[in-house]
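Visitor: Mind folding the following:
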Amino acid sequence: MPKFVIERDMPGVGNLSQQQLHEAAQTSCNVLMNMGPQIQWIHSYVTDNKIYCIYQAPDEATVKQHAEQSGFPANKISRVHSIIDPSTAEVAV
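Guide: Next comes the predicted model:
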């Protein structure tokens, strides 16, 4: 299933309490449960003013639908074409 990075502009999000983040995660998970297994939230990175979320979904439209139903912005949705890490630099045998 394709992976997507969702960039959410949310000024001040880095200042949210653990309780507020917990509530936001619950909102997202409730929408995901209603949408079914075709979309999965992998994890998110919270920065000062943005959240970067990693999702698996069949297409961008499904990611947008989740954002609309959950009430979270999806300012930019990018499909992941490859994943690299330090092991990518290792010599192929």
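
Visitor: Could you use CA atoms for every contact and neighbour count after this?
Guide: Noted.

Visitor: And Ile54, how far from Phe72?
Guide: In this view, Ile54 and Phe72 are 14 Å apart by C-alpha to C-alpha, to the nearest Å.

Visitor: Another sequence for comparison is provided below:
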Amino acid sequence: MPKYVIERNLPGAGALSAAELQAVSQKSCAVLSDLGPAVQWQESYVTDDKLYCVYIAPSETLIREHARLGGFPADRISQVRRVIDPTTAES
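Guide: Have a look, this model is predicted:
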């Protein structure tokens, strides 16, 4: 199943409190529950003004539906084509 990285512009994201991040996470999980098991959230990276979220989903359309239902921005959605890490250098 395809993996996607979603870039979400969220000014001040890095200053969100633990409670605010928990609320965002709970909202995301509730929407995912309604969408069913086809869309899976793996993790998100919080920077000063953005969130970078990693999802597994059958289509970009479902990623956009999750964003719409949750009221989250989805400013850029990129499908992951390959994954590399330090062990890639060894091959």
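
Visitor: So for structure 1, the centremost residue is which one?
Guide: The centroid of structure 1 falls nearest to Cys53 when counting by C-alpha atoms, centre = their mean (2.2 Å).

Visitor: residues touching it, list them.
Guide: 4-8, 41-45 (C-alpha atoms under 8 Å, 6 or more residues apart in numbering).

Visitor: Looking at Ile54 and Phe72 of structure 1, which one has more neighbours?
Guide: Neighbours around Ile54 of structure 1 and Phe72, counted as other C-alpha atoms under 10 Å, are more numerous at Ile54. The numbers are 21 against 16.

Visitor: which non-adjacent residue is nearest that one?
Guide: Using C-alpha to C-alpha, 6 or more residues apart in numbering and skipping the chain neighbours, the partner closest in space to Ile54 of structure 1 is Val5 (4.8 Å).

Visitor: ok, Tyr55 of structure 1 touching Leu32?
Guide: No: checked against C-alpha atoms under 8 Å, the pair Tyr55 of structure 1 and Leu32 is beyond contact range at 10.8 Å.

Visitor: overlap in contacts of these two?
Guide: Overlap of the contact sets of Tyr55 of structure 1 and Leu32 (by C-alpha under 8 Å, 6+ apart) consists of 39-40.
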